[in-house]
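Asker: Pasting the sequence and the predicted coordinates here, then a few questions.
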Amino acid sequence: MDELDLLARALPDARPPSPEVVARARARLTRPPVRRPVRRRTWTWTVAAAMATAAIVTLVFSLVAYLTPAPVALTPKANQALFDLADKIEKLPAESGVYWRQVLIHGSYLETGGFTHVASTRQEIWQSRDPDDPRVTLSWSEPIARPATAADERAWRAAGSPRRIKLPCEDGKRCPYVSFTDEPRQCSYKWDATAGGTLADRTVATLTMADLAAFPTDQARLKEKLRAYHSVWNERGFKDPFEKFLPVTTNLLNLPLRPDQRAALIRFLAGLPSTKVVGTVTDPLGRPALSVDFGVAGNTLVYDHKQGGELPTYPRTLLDPGTGSTLAFVSYATRTAVWATKGDPVTFTATAPESGWTAERPAPPKGCEKRK
């Protein structure tokens, strides 16, 4: 391969010569050679040709190095899974409907009779877009139970599939029972005409649907909005600094934000030093979820007032990998206790699949008692 081949391979996109250039070259090739006196300086020509070849090769490799970008080692962002999730959901269409229906399952894991079961209650909140419509809350207060895992179900069946189990309690007190059934029990409801369009969840601030519609997506404006919420937080008697308040704003992901608003909030939270992606897990209702530690403070559960038994827990937020909304808040045991092993889930609040915007209006089921 000569230097011209090297040039052709190094610059494959170069334009071919024009017809005029080709014609002149052919004329020179067919013209009779002109005889000139022979000079005895062959070594000079050889050295010059070698230097010219070296210069051409150097030029070719310089061009190749210039045209081919050097490989760049990209360092992945911390919490990259959250940034990827935000990019994924940002362009999703916004949902529509008259009422936003939020169905919450509050549950706890208990070990009784040689197996672990999940005892849970149900709550529904119906919030209208119209601030003049009352907020409707339905609650089923009697806990119902199911075996926690397939292995627990086998143990429950081996025990005779009991329909009711007595829960552990302190001495001298009446111990409650839990029923193994899929039907929630003891329904009651309330029409709150005084809500004035405010949402039931006030953990961050007192918000309306109009407030959520104006929730910013620009990162700088979003930070200022959260500072305003922090001021509300302090007015309620909390004295945490802004940095410790920010993990609390993860509760906004459980509200009816638009996909672009939720994506902006996820990006903001992903950049906080307190945030850490834990990994992919299964939520308490059996759905795949992204587990995130947003730096929210844990709680301590008291399981034996008489003997002072306490179980510290740490929380995780489980996000829907398709929408970025909250599937569940789960607390896990920090150590092994009477009915829990270190690292096991202890309590949870999960958003049921039927949650979301709907054109239906709330209708309490038959037999549901109205509360004042």
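Answerer: That came through fine.
Asker: CA only for contacts and neighbour counts going forward, please
Answerer: Noted.
Asker: Tell me which residues of stretch 48-68 come out buried.
Answerer: I56, V57, V60 (16 or more other Cα atoms under 10 Å).
Asker: Same question for stretch 287-305.
Answerer: P288, A289, L290, S291, V292, D293, F294, G295, V296, Y303.
Asker: Dump those residues to JSON lines, plus secondary structure.
Answerer: Shown next, in JSON lines, are the buried residues of stretch 287-305 (DSSP: H, G, I helix; E, B strand; the rest coil):
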{"residue": "P288", "secondary structure": "strand"}
{"residue": "A289", "secondary structure": "strand"}
{"residue": "L290", "secondary structure": "strand"}
{"residue": "S291", "secondary structure": "strand"}
{"residue": "V292", "secondary structure": "strand"}
{"residue": "D293", "secondary structure": "strand"}
{"residue": "F294", "secondary structure": "coil"}
{"residue": "G295", "secondary structure": "coil"}
{"residue": "V296", "secondary structure": "coil"}
{"residue": "Y303", "secondary structure": "strand"}
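Asker: Take this one as well and set it beside the first:
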Amino acid sequence: MFARPRRLLVAAAAVAAIATGAVAYPVLDMGGEPAATASASQFFEGMAEVAQDAPATTPAYWKVRVETDNQDDGRRTDTSYFDREGRVWTVDADGTAHEPPAGEAGKVKKWPVGKRWLTWPQLEKLPTDEKTLAALFPKNPNSRFDQVTIMLEDSPAGPDLRAALFRILADTPGMKLVGDVRDSRGRAGVAVEITRKSWYTTGGEDEKVTTWATDRYIVDPDTGLLLETLHKTRSQNTPADRYTWLVVGPADHIG
């Protein structure tokens, strides 16, 4: 558990600004993309400080338990572990662990950074200066945003790297601070959203409909960990795809 010293004051001030209506919106031309609100940038800067203050760990395994709810898979909870070589173990609800098949291609856990897919040890070699790190990600702000949030969701990135990732988000256009919310498990967090153009098919591959999609990310302001992500496409009468991050962190053993 983290205390609430100076590092949370910026984030708290940004959320309070939403509540009082005292939010400044910079007027910037981002090539059709709305600029990130000042309050969203302040919140991410605050989360960078929180992330940087977290203790560094060198675990044998990394554990991820996520509940997903979407129209394709329904609601399900998956628990997995992976080691520093990227081998992935899956664990059933009764605790039965399944070892990764020997030599099976495509079963190594990696994260996208630009055109590369990096393993856990490679993440540790990434620069932690946000400008140097940002140059490794796509120049397109939407693609950069997607890759950064994927890493923040479930990677074993260390405190300095997570701080740099949050600072990249602070400079990414299109973000909006929503404020205090609770996720589907009732956990308190702070929500940020990004709305951007999207498309979906109505039948054949050529029958594409352009619309807008909103992604919401709920962050624990005490730890900087993502609690939940929701992806909603306008013009579709379906619930938002939901990913609730129940456990993301170090583990000494599997099970």
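Answerer: Structure's in. What do you need? Everything numeric in this text was worked out from a predicted model, so none of it was measured.
Asker: returning to what we had before: okay, and which of the buried residues of stretch 48-68 of structure 1 map to helices?
Answerer: I56, V57, V60 (DSSP state H).
Asker: so which of those residues would you say is closest to L7 of structure 1?
Answerer: Of all these, L7 of structure 1 sits closest to V60, with 6.2 Å by Cα to Cα.
Asker: how many neighbours does the closest residue to that closest one other than its chain neighbours have?
Answerer: Closest residue in space to V60 of structure 1, ignoring its immediate chain neighbours: L7 at 6.2 Å, by Cα to Cα, 6 or more residues apart in numbering. Using other Cα atoms under 10 Å, the number of residues around L7 of structure 1 comes to 18.
Asker: In structure 2, what sits opposite L7 of structure 1 in the alignment?
Answerer: Using TM-score structural alignment, L7 of structure 1 has no partner in structure 2.
Asker: Check which element follows the helix or strand harbouring L7 of structure 1 along the chain.
Answerer: Per DSSP states H and E: L7 of structure 1 is located in helix 3-10. Later in the chain than helix 3-10 of structure 1, the nearest helix or strand by DSSP H and E is helix 19-30.
Asker: Trace that next one over to structure 2 and give me the residue numbers.
Answerer: Going by TM-score structural alignment, helix 19-30 of structure 1 sits over no part of structure 2.
Asker: With stretch 58-69 of structure 1 instead?
Answerer: Counting by TM-score structural alignment, stretch 58-69 of structure 1 has no counterpart in structure 2.
Asker: Is R144 of structure 2 part of a helix or strand, or is it coil?
Answerer: Here R144 of structure 2 is recorded as helix under three-state DSSP.
Asker: Count the neighbours of the nearest residue to it once chain neighbours are set aside for me.
Answerer: Leaving aside its sequence neighbours, R144 of structure 2 sits nearest to P138 (Cα to Cα, 6+ apart; 5.0 Å). Here the number of neighbours of P138 of structure 2 (other Cα under 10 Å) works out to 16.
Asker: what sits against P138 of structure 2?
Answerer: By Cα atoms under 8 Å, 6 or more residues apart in numbering, the contact set of P138 of structure 2 is V113, G114, R144.
Asker: Mark which of the residues you listed are buried, thanks.
Answerer: Here, 16+ other Cα under 10 Å leaves V113, G114, R144 buried among the contacts of P138 of structure 2.
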